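Engineer: Dropping the sequence and predicted coords here.
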Amino acid sequence: MRVALVSMYTTHHEETGATRRLRRTAELLAERDHEVTVLCAKWWDGEVVEFKQDGVTYHRVTDAPAVGGFASRVPFALREVSPDVIQVASYPPWHVTAVRTAARFLRTPVVADWWTRDDRGGSRAYRRAAKSPNAVLVPSEMVRTQVRELGAAVDSTHLVPEPINMDLVRSADADERADVVYARDLDEHANVESFLLALAELRDKDWSAVVIGDGPERSTAEQTARDLRIDDRVEFLGELSANEAVPIMKGAHVFAQTATVEPFATNLLWALACGCVSIVEYQARSSAHELVEGRERGSLVTSPQELADEIVAARRYDHETVDDDFARYDFRRVIEQYESVYETERDDYGFF
């Protein structure tokens, strides 16, 4: 199948949840022998129109990110690629409507991949973007609700979560350096202080913890650990690959999730698959609770004190290193969900 993924931004322009999801989807589709082209602003050197990396062809629409220029030129790029199905990122929202207009002439279905509502997009543009595609893919029920509130039809939204590699989870050795783990980009939504405050409540207990992740709030978090006098028991490891993080999660007993914004809690999913007892601090703009609700080895809290209490209570569970209940999130199964939506939309579009 020829698949065009339309996104002005890629991970080469900015590292966000949306651009990382785009890259993973493109590379997984390419591994399944689909012909994958990402239509984007140019990020490579030289004058070539296309650049291939990891089996994915990146096709220049504009020389640099420019919302108006990209929207006006993407129809011509789509005509060159001539895809069987088009997937477009939800930001900038104006591009969704531009792609949909072009797709009518190409007689090609459009699927929008909706990570979250970016504050840089306008409300009216997002409402139009939610209504215009043939289908909308969302990573969580929380995001599905948001898209439906913007006007997307109930039967046009499809839940497609973020994937993990269960082969890695099963094969990795356990690194027992820490009892408790926190893992996330350390940005303004990380809320690491709740995690550290909970640990400070347990000074009289025997524990060690690690924080995996990097970002603009890392120095503030490290200072908070010093102020709470727990810096000798909390190790900040910086950004780690999955190959590096999974052994630490398998060796730990508890994973704590406290971020205030999370369209899909990918690191929490990895930890659950690694057998961690996972504790989620409920946040109105986070979908993390969806992964632990109803699970024996998971719980919801609303404060650092409750988080501390649940860390202690986690001792009642045996240590585990693999939970096969989460095999349904393996990348092979998730990419099949993308393929299923593409095939359904293509068949339905061809019928009409």
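Structural biologist: Okay, I see it.
Engineer: going forward, measure contacts between C-alpha atoms and count neighbours the same way
Structural biologist: Will do.
Engineer: Give me the buried positions along the one helix or strand T145 maps to.
Structural biologist: Assigned by DSSP states H and E, T145 belongs to helix 141-149. For helix 141-149, the neighbour count (16 or more other C-alpha atoms under 10 Å) marks E141, M142, V143, R144, Q146, V147, R148 as buried.
Engineer: what do you get for stretch 199-206?
Structural biologist: Going by neighbour count (16+ other C-alpha under 10 Å), the buried part of stretch 199-206 is L199, A200, L202.
Engineer: From those, pick the one nearest P263.
Structural biologist: L199 (25.7 Å; C-alpha to C-alpha).
Engineer: Which of the helices or strands spans the closest one?
Structural biologist: Using DSSP H and E, L199 maps to helix 192-200.
Engineer: And for K52, nearest residue in space, chain neighbours not counted?
Structural biologist: Closest residue in space to K52, ignoring its immediate chain neighbours: Y58 at 5.9 Å, by C-alpha to C-alpha, 6 or more residues apart in numbering.
Engineer: and that neighbour, that's in a strand?
Structural biologist: Yes - under DSSP: H, G, I helix; E, B strand; the rest coil, Y58 falls within a strand.
Engineer: can you count the residues close to it?
Structural biologist: 23 (other C-alpha atoms under 10 Å).
Engineer: Contact partners for it?
Structural biologist: T37, V38, L39, C40, E50, F51, K52 (C-alpha atoms under 8 Å, 6 or more residues apart in numbering).
Engineer: Quick check: most distant residue from the centroid of the protein.
Structural biologist: Distance from the centre of the chain peaks at D204, with 36.3 Å (C-alpha atoms, centre = their mean).
Engineer: Comparison target below:
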Amino acid sequence: MHVAFVSFETVHHRDTETNRRFQTVMDLLADRGHDVHCYCAGFWAGEESTFERGNVTYHAVSTGLEAGASFHLRLPFVLAAAGPDAIHAGARPASQVLAARSGAALARAPLIVEWYGDGGVADTRWTGLATGRPDRIVAPSELVGTWVRERGADGNIVTTVPNPVDCERIREGETGEEVDVIYARRLDEGANLESLLLALAELRDRDWSAKVVGDGPERDDYEQLASDLRIDDRVTFTGELSLDERIAAYRGAHVFAQTAEHCVFPTEMLRALSAGCVGIVEYHANSSAHELVEGWDRGFRTTSEVELAEAILDGGNLEHREYDDRFADYDRSAVADRYLTLYRTLRDEHGVL
């Protein structure tokens, strides 16, 4: 299948959650042998109009990020000339969705918009216009789907597709040291690690160990808090770890705690749950993490440090596992199939052979 991806800015311009998600979708399809092209602002040296990396062909619709007007003007005609089976555009900036819609009409191809929602969904005129243009809008979670519908999208065209994980890599990974509780995230202002540390302090008369994976500007403050709470001898701050090191840590851990206030999709938590961890989520209005544990007998949803402490005790009584096949539907191959099914369904609806 020939799929044209549209993203003025890519992960090669700037490393953001939104750009990483878009790159992941392209890689999923390219790895399956599909013909994947990305129409973007140029990011490579030299005067060539195309650039190949990782089985994806990048096309410079404009010479750089400073040429946004040129990108939007040229995009419809570039897409029409390409003649793709489907057009898959990022939602940011919203103006590129309108240009992609024109290109889809000229190419007689369906338009799918990837609305990841990192940083929220802006309440602007451009956003309102963009929500009415696609044939489908893909969100990573019900939370983001709700945000998009609140900005005017027809609920019938909004579907959720999660971030994928590599289940085989997790199943075959090494197992790290045993630890009772693990937390993993960038330690910034949204990490809310203090909730977990306070809950653990409630259990200081119990025998437990905890590990915090990740680094960031708030790390020193969190380490100081652990010291102030007199639990620093049982909480290990590892800093950043490679993916395989994180998987090993999750396979060795019993409980994964998610307390971040903002999260459009908890990818690290998903890896940990796939690696057998019991899942504990502190509920926050702007986090979708609770969606992973709803209706699951190894998942807990809490709203306070006291409930979090109780859930850690209850979770500790459950069987320790190093892999959980319940999350096989989140595997890279399964998520790729969901996108391919979506493209083919829309092609059939368009009546394009």
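Structural biologist: Okay, I see it. Note that the coordinates shown come from a computational prediction; the quantities given were computed from them, not determined experimentally.
Engineer: TM-score, when you put one on top of the other?
Structural biologist: The TM-score (TM-score structural alignment, normalised by the length of the first structure) is 0.93; 352 aligned residues with a C-alpha RMSD of 2.0 Å.
Engineer: that older thread, among the buried residues of stretch 199-206 of the first structure, find me the one that's closest to R218 of the first structure.
Structural biologist: Nearest member of those to R218 of the first structure, counting by C-alpha to C-alpha, is L199, at 17.0 Å.
Engineer: what's the neighbour count on V352 of the second structure?
Structural biologist: 12.
Engineer: Look at it and give its secondary structure.
Structural biologist: Classification of V352 of the second structure by three-state DSSP places it in coil.
Engineer: can you map out the strands along the stretch 251-353 of the second structure?
Structural biologist: Under the criterion DSSP state E, counting those that start in this stretch, the stretch 251-353 of the second structure contains strands at 253-258, 262-263, 278-282, 286-287, 299-302.
Engineer: looking at these, which is closest to T63 of the second structure?
Structural biologist: Across the strands of the stretch 251-353 of the second structure, closest to T63 of the second structure is strand 262-263 (C-alpha to C-alpha), at 33.4 Å.
Engineer: what stretch of the first structure does the closest one fall on?
Structural biologist: With TM-score structural alignment applied, strand 262-263 of the second structure matches the range 261-262 in the first structure.
Engineer: Contact partners for D179 of the first structure?
Structural biologist: W207, S208, A209, G251, A252, H253, V254.
Engineer: again, 10 Å this time
Structural biologist: Neighbouring residues of D179 of the first structure by C-alpha atoms under 10 Å, 6 or more residues apart in numbering: 206-210, 248-249, 251-255, 276, 311.
Engineer: Type out the PyMOL command that picks the buried ones from these.
Structural biologist: Selection of the buried residues among the contacts of D179 of the first structure in PyMOL, burial being defined by 16+ other C-alpha under 10 Å:
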select buried, resi 208+209+210+248+249+251+252+253+254+255+276+311
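Engineer: Is N191 of the first structure in contact with V280, as I believe?
Structural biologist: No - contact between N191 of the first structure and V280 fails when scored by C-alpha atoms under 10 Å: they sit 12.0 Å apart.
Engineer: list residues touching both of those two?
Structural biologist: Q257, T258, A259.
Engineer: if we can go back for a sec, in JSON lines, list the buried residues of stretch 199-206 of the first structure along with distance to A112 of the first structure.
Structural biologist: As requested, these are exported to JSON lines (distance: C-alpha to C-alpha, whole Å):
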{"residue": "L199", "distance to A112 of the first structure": "41"}
{"residue": "A200", "distance to A112 of the first structure": "44"}
{"residue": "L202", "distance to A112 of the first structure": "45"}
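Engineer: The helix holding L199 of the first structure packs against which elements?
Structural biologist: If contacts are counted by 3 or more C-alpha pairs under 10 Å, 6 or more residues apart in numbering; DSSP states H and E, helix 192-200 of the first structure sits against strand 180-183, strand 209-212, helix 218-227, strand 254-257, helix 304-313.
Engineer: To E235 of the first structure, which of the ones you listed lies closest?
Structural biologist: E235 of the first structure sits nearest to strand 209-212 of all these, at 4.6 Å, using C-alpha to C-alpha.
Engineer: Point me to the helix or strand that includes D45 of the first structure.
Structural biologist: Going by DSSP H and E, D45 of the first structure is not in any helix or strand.
Engineer: Report the contact partners of it.
Structural biologist: Here D45 of the first structure is in contact with F51 (C-alpha under 10 Å, 6+ apart).
Engineer: ok, now V334 of the first structure?
Structural biologist: By C-alpha under 10 Å, 6+ apart, the neighbours of V334 of the first structure are T25, L28, V160, P161, E162, P163, I164, R328, S340.
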